[in-house]
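*Asks:* Need a 3D model of the sequence below.
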Amino acid sequence: MTTKPAPLRRPIESLRRRWRAFRSGRWLEAGQYKGNYRRMDRLYLLEDPWKLTSERERERFRLANEIIARIAPDCGALLELGSGEGIQTAYLQEVASHVIGIEVSPVAVGRARRTVPRAEFLIGPAEDAARILGPRRFDLVTACEILYYAPDVEAIIEAMQTLAPRILVTNYEKRGRLLAHHFEGPGWSRLDDIVVDGTRWLCHLWSAG
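*Replies:* Here you go, the predicted model:
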């Protein structure tokens, strides 16, 4: 009777654990990536790790566009924080003349530049957006599904408020309720939720006074 050598068995078991975690969705839990941008970049070794090309997500993008058309009609320049591989960016181009995306993963930005060539993509964390963009200003900033991965939500909000007179934030309901206190106070209002097949996203708007 022979057994597999331990040095070989260990990496095989490690790969199996990672594959089981991926299949179960545990790789995508917010707590595993909060502020860990190197790990976030490794996630993009898989194409579309967030499954944003699913019909459910595409419907979410369409409904988000309807909101943008109401809150920022005739939007010229739009800044998308956490633009990933550019999947939602392609939709945002339908409601803005020019879209710039900021994404922390160079791998994701590489794919985005190939798939959405009319948009502009910059590499960096969302909390550094004001520094990255310098004097550039926008009609609207969007932060869709990103804030629960950030180490400092308030820093990102403050950066967004210097870049545009309007901010649209959307969060998956179960995670978004933990962030609700960030969207209270002057300038903030609650919009209608986005609901697709029973899944709900909370929507918040900030407008400069």
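
*Asks:* CA atoms for contacts and neighbours, from now on please.
*Replies:* Noted.

*Asks:* Show me where this structure has its helices.
*Replies:* Ranges of helices within the chain are 6-24, 37-43, 55-71, 87-92, 106-115, 129-133, 153-163, 173-176, based on DSSP state H.

*Asks:* I'd like the structure of this one too, to check against the first:
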Amino acid sequence: MTDSSTYLTVTSQAYDAVAGLYAELVRGEPKLPLERAIVAAFADSVRAAGGGTVIEVGCGPGHMTAHLRELGLTAFGIDLSPAMIGLARESHPELRFEVGSMDALEVADGELGGILSWYSIIHTPPEELPPYFAEFRRVLAPGGHLLLGFFEAEGGPVTPFDHKVTTAYRWPIDDLVKLAVEAGFAEVGRMSREPLAEERQFRRGHLLLRG
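*Replies:* This next block holds a predicted model:
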């Protein structure tokens, strides 16, 4: 079993060290039509289920939280990295950003209409992921929605790889669905895309889930 405090500290410190460079790399995302479409579908689903506040977990420099606001949602973000939160507050002073961990959200049961986890579970060791899904389910209102972005492991097991920041994991999409269903979610839809020429050669996966 992984010591959760260790990998959380490693992840936080690793992103602190590259916060400025990372913010430049992700500026303007989501750029691709497929990704903009799945995030728009998430926003529409949140509204159709009654609305409510949305949290982006692992928000980094806040670009996706700001995009959720552009889509008409009330959104705020949390991240392990104080440096990332500092950049998010500087870039988007009108939005709320807090340092925090997505396995222990400071949110009441059933308070949220949606959760966006945009490539923020990728550094979580596989054995540590079920409690994250349980926490997501706890804070979502009945019928609330969760959108996951991640790296796919096509046709194989969960696979670690040397991410540029710190160790990350590729997931078979059906394995993620199984974990989510065990936590009380239902799959709404999925979208995969092939990597661009300038990206790592891993397929990108996206799952829309309903609590």
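
*Asks:* TM-score for these two?
*Replies:* The TM-score (TM-score structural alignment, normalised by the length of the first structure) is 0.69; 173 aligned residues with a C-alpha RMSD of 2.9 Å.

*Asks:* Just name the most buried of the helices of the first structure.
*Replies:* Across the helices of the first structure, averaging neighbours per residue (mean count of other C-alpha atoms under 10 Å) puts helix 87-92 on top, at a mean of 21.

*Asks:* Which part of the second structure matches that one?
*Replies:* Aligned by TM-score structural alignment, helix 87-92 of the first structure falls on residues 63-68 of the second structure.

*Asks:* what's the mean deviation for that stretch versus the first structure?
*Replies:* Its matched residues in the first structure lie on average 1.3 Å from stretch 63-68 of the second structure after superposition (mean C-alpha distance after the TM-score superposition for the first structure).

*Asks:* ok so, going back, out of the helices of the first structure, nearest to residue 185 of the first structure?
*Replies:* Checking the helices of the first structure against residue 185 of the first structure by C-alpha to C-alpha gives helix 153-163 as the closest, at 12.7 Å.

*Asks:* From the chain's centroid, how far away is that closest one?
*Replies:* Relative to its chain's centre, helix 153-163 of the first structure lies at 15 Å (C-alpha atoms, centre = their mean, to the nearest Å).

*Asks:* repeat for stretch 110-128 of the first structure
*Replies:* How far stretch 110-128 of the first structure lies from its chain's middle: 12 Å, per C-alpha atoms, centre = their mean.

*Asks:* do stretch 43-53 of the first structure as well
*Replies:* Centroid separation between stretch 43-53 of the first structure and its chain, computed with C-alpha atoms, centre = their mean, is 12 Å.

*Asks:* what's the answer for stretch 12-32 of the second structure, then?
*Replies:* Computed by C-alpha atoms, centre = their mean, the chain-centroid distance of stretch 12-32 of the second structure equals 14 Å.

*Asks:* try stretch 115-129 of the first structure
*Replies:* 11 Å.

*Asks:* which parts of that stretch are buried?
*Replies:* 116, 119, 120, 121, 122, 123, 124, 125, 126, 127, 129 (16 or more other C-alpha atoms under 10 Å).

*Asks:* Widest-spaced pair of the residues you listed?
*Replies:* 116 and 127, at 23.6 Å, using C-alpha to C-alpha across these.

*Asks:* contacting residues for residue 63 of the second structure?
*Replies:* Applying C-alpha atoms under 8 Å, 6 or more residues apart in numbering to residue 63 of the second structure gives the contacts 26, 27, 28, 29, 88.
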